[in-house]
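Engineer: all I have is the shape, not the residue letters:
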């Protein structure tokens, strides 16, 4: 983030609530001391400071201004453009604003419309398995509790579960009414829970609509909202030019495994392992961890043919697939014929069967396919 601030006039830091955006921003403010100001746009006092936002922000001069919960004041983006351009004319080009928000779609649209060429975007996800390992936290704990820092570092599973249940309630009672006032919170919770039961499954809007008693377009709108809030991920299919019929439906993953388990009432590792959704949960967990490790240079997709040949995660760069991932819960995982045919379709040279870390060191399962623990793969993708 500090690197982006050195090269961009504004940085927009996006991610779910309670993931650590404010903590990170306050660290930057503390580092810069008197040359930075932090405003929380949920606080009435800070809202009053921006009653005449143009005058207040212009008076700040050559210093960083952090605007937390910026999605609450969408009209501010038009003001920021004028302030940024005036500061640039005065020789203060970069590191002017750090903007924090919890809803991606509207903020991306507003920033693209008003701050084109002036803003850099960063998505902040939860704690990754390699980061947790450096703090002595086992990957199974990250899987069960998820990547929200307060959930992950809770003193016991029950406290962690309560924290996640409170976060879910906060989303339903506070965020949903703000971002989508016409969406019934209970309907959204039911959909969220249905997606948790089959996380990583192909999106079947008509089946979900039947279960909810709503229309398919309504389900699509609800899934879009959950995606916009960083709660689920639409993993779109990759379409190579191989002359095969390929599934066109996206997969939908619940992004944080801890929230997935809280939605299903699963508190401990034993609870998770004994539940029918353990396999889908593990797949979603690994997919999110690998995407975090790969970073924004790669676009994530899935691949599935009409005959069932499948790759759980394809990492694409420059329009070409570079990495293929098959997720297995068994530590002694093997490679199926469908996965081999799928990676041949994709022309991928780097294929991995990702399993729990207890399966030992990475080893070859055949030409171009490596069995590897999730923590080791994330570390490899992240690089030095």
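Structural biologist: Looks like it arrived, so ask away. Since the structure is predicted, the reported quantities are computational estimates derived from the model, not experimental observations. Numbers count the residues shown, from 1 in each chain.

Engineer: going forward, measure contacts between C-alpha atoms and count neighbours the same way
Structural biologist: OK.

Engineer: if I look at residue 41, how far off is residue 53?
Structural biologist: 12 Å (Cα to Cα, to the nearest Å).

Engineer: neighbour count winner among the two?
Structural biologist: For residue 41 versus residue 53, neighbours defined as other Cα atoms under 10 Å are more numerous around residue 41 (19 against 16).

Engineer: surely residue 267 and residue 163 touch.
Structural biologist: No. If you go by Cα atoms under 8 Å, residue 267 and residue 163 don't touch, sitting 11.3 Å apart.

Engineer: just the element for residue 176, please.
Structural biologist: Per DSSP states H and E: residue 176 is located in helix 176-179.

Engineer: and residue 95, how many neighbours?
Structural biologist: The tally of other residues near residue 95 (other Cα under 10 Å) stands at 22.

Engineer: all strands for the chain, in order.
Structural biologist: Along the chain, counting by DSSP state E, strands occupy 10-14, 36-40, 64-68, 97-101, 119-123, 201-202, 232-235, 251-254, 299-304, 310-317, 320-327, 350-355, 363-366, 369-373.

Engineer: quick one, the lengthiest helix in the chain and strand 310-317 angle?
Structural biologist: With secondary structure taken from DSSP state H, the chain has its longest helix at helix 278-294. Counting by axes from the mean of the first three to the mean of the last three Cα atoms, to 10 degrees, helix 278-294 lies at 10 degrees to strand 310-317.

Engineer: mind listing what's buried in helix 278-294?
Structural biologist: 278-294 (16 or more other Cα atoms under 10 Å).

Engineer: which residue is the nearest non-sequential neighbour of residue 222?
Structural biologist: Counting by Cα to Cα, 6 or more residues apart in numbering, residue 188 is the residue found nearest to residue 222 once chain neighbours are left out, at 6.7 Å.

Engineer: presented hereafter is structure B, for comparison with structure A:
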């Protein structure tokens, strides 16, 4: 996976990396693949195994190697911290650690315990380019749809399908389920387990109505979010809504986009936009079981917007600050990316490949100082419009982003 390269890069600059992700996103598989690839004695062990060893044993066995510690429990954090601090005293020969907590609360405890020592990395579920690279080319009656030289691929590789990725989402067990119905049911169970677990450690109980807050976000996906209205409709306190939203963000279920410019007082006083990050989970919440249902559903536009926004933000690889733009005159841009190079990408997202950016998009681009303007659609053809704004399929748009 692409995350392996990012993880290796992180290890060059930090001795301890926390790998965060939604449950079942593939962290354990990634650790095993990374340790096998290194082939230098680096290893994977559980938190339970680690805390049974002394720091001297760990230092001797894994000097200058990578030790991946999976399934760390909250109660094990003090011992894990002690071992890591003792090992990192050996500056040149200290092992490098990759840590995986059992849940978001353990992740937060590790972050607090290892301030100044540890950096963190989010492992996103399978991404569009990853799925494309790992899949068989789509066959037509004339042969492969691509004219490029064939690449070695597993005979078990799935056929590339943007529609499957969009409908089912990017969690492996959902994406690779035997049928849409099996995938849908898996996602329903996944959401129920995630949202109805004991969250007392976060100060959240049944009175906060977390599952209903998530459903409210799904129902208003891609719209500016008024937490006061949400609180009124759900008959809970506004502070409770904010607490639930914060937890949903921390766990990686939703993404908050601030109004442009992100981080400014103006932005902080403006209502954000929330997206359910995994479209498969969005569709489970909305009861969308099939591609046919999706194309008939009122949420089609916001669903595609959610899918495209998440793919584009993840493809920017942390090098850009995402926001949306909307002013009092309702001129708007779906996604604005400010890159560390100061390039500013203004992106309008459309389901219909024939749809062009409107006048409000052009006004918004002038306001934010966009250096690149794009329309991203759900079709399979790249088009240059008369106005000079390229209308691109999603894969082409991802490849246009700065490295």
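Structural biologist: Arrived safely. Remember, predicted model here, so these are calculated numbers, not experimental data.

Engineer: before we move on, back to that, can you give me the buried ones in the helix holding residue 176 of structure 1?
Structural biologist: Neighbour-count burial for helix 176-179 of structure 1 flags 176, 179 (criterion: 16+ other Cα under 10 Å).

Engineer: who touches that helix?
Structural biologist: Residues outside helix 176-179 of structure 1 that contact it (Cα atoms under 8 Å, 6 or more residues apart in numbering) are 183, 185.

Engineer: the residue nearest to residue 222 of structure 1 matches what in structure 2?
Structural biologist: Applying TM-score structural alignment, one finds that residue 188 of structure 1 aligns to residue 210 in structure 2.

Engineer: next one: residue 209 of structure 1
Structural biologist: Correspondence of residue 209 of structure 1 to structure 2, assessed by TM-score structural alignment: residue 231.

Engineer: pretty sure its match sits against residue 238.
Structural biologist: Yes. Between residue 231 of structure 2 and residue 238 there is a contact under Cα under 8 Å: 5.1 Å.

Engineer: quick revisit: now the strands of structure 1 in TSV, with mean neighbour count and distance to residue 109 of structure 1?
Structural biologist: Conversion of the strands of structure 1 to TSV gives the following (neighbours: other Cα atoms under 10 Å; distance: least, Cα to Cα, whole Å):
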stretch	mean neighbour count	distance to residue 109 of structure 1
strand 10-14	25	12
strand 36-40	18	21
strand 64-68	22	17
strand 97-101	24	13
strand 119-123	18	12
strand 201-202	18	27
strand 232-235	23	18
strand 251-254	26	23
strand 299-304	22	20
strand 310-317	22	24
strand 320-327	22	27
strand 350-355	23	35
strand 363-366	13	45
strand 369-373	23	38
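
Engineer: what ranges does the stretch 51-200 of structure 1 have for its helices?
Structural biologist: 53-59, 76-89, 104-114, 129-134, 139-145, 149-152, 157-170, 176-179, 185-197 (DSSP state H, counting those that start in this stretch).

Engineer: out of those helices, deepest packed?
Structural biologist: Highest mean neighbour count of the helices of the stretch 51-200 of structure 1: helix 139-145, a mean of 24 (counted as mean count of other Cα atoms under 10 Å).

Engineer: would you mind pulling up the elements that that one packs against?
Structural biologist: Helix 139-145 of structure 1 sits against helix 129-134, helix 149-152, helix 157-170, helix 257-263, helix 269-273, with contacts defined as 3 or more Cα pairs under 8 Å, 6 or more residues apart in numbering; DSSP states H and E.

Engineer: so for residue 251 of structure 1, which of the ones you listed sits nearest?
Structural biologist: Smallest distance to residue 251 of structure 1 across those (Cα to Cα): 15.5 Å, for helix 257-263.

Engineer: that closest one packs against which elements?
Structural biologist: In terms of contacts (3+ Cα pairs under 8 Å, 6+ apart), helix 257-263 of structure 1 is packed against helix 139-145, helix 157-170, helix 185-197, helix 278-294.

Engineer: which residue numbers in structure 2 go with that helix?
Structural biologist: Using TM-score structural alignment, helix 257-263 of structure 1 lines up with residues 279-285 of structure 2.

Engineer: average offset between the matching stretch and structure 1?
Structural biologist: When structure 1 is superposed, stretch 279-285 of structure 2 averages 0.5 Å from its matched positions, counting by mean Cα distance after the TM-score superposition for structure 1.

Engineer: touching that stretch from outside, list them.
Structural biologist: Residues from elsewhere that reach stretch 279-285 of structure 2, judged by Cα under 8 Å, 6+ apart: 165-170, 174, 184, 187-188, 191, 215, 218, 276, 289, 303, 306-307.

Engineer: if you set the cut-off to 7 Å instead, what comes out?
Structural biologist: Contact with stretch 279-285 of structure 2 is made by 166-169, 184, 187-188, 215, 218, 276, 303, 306-307, as judged by Cα atoms under 7 Å, 6 or more residues apart in numbering.
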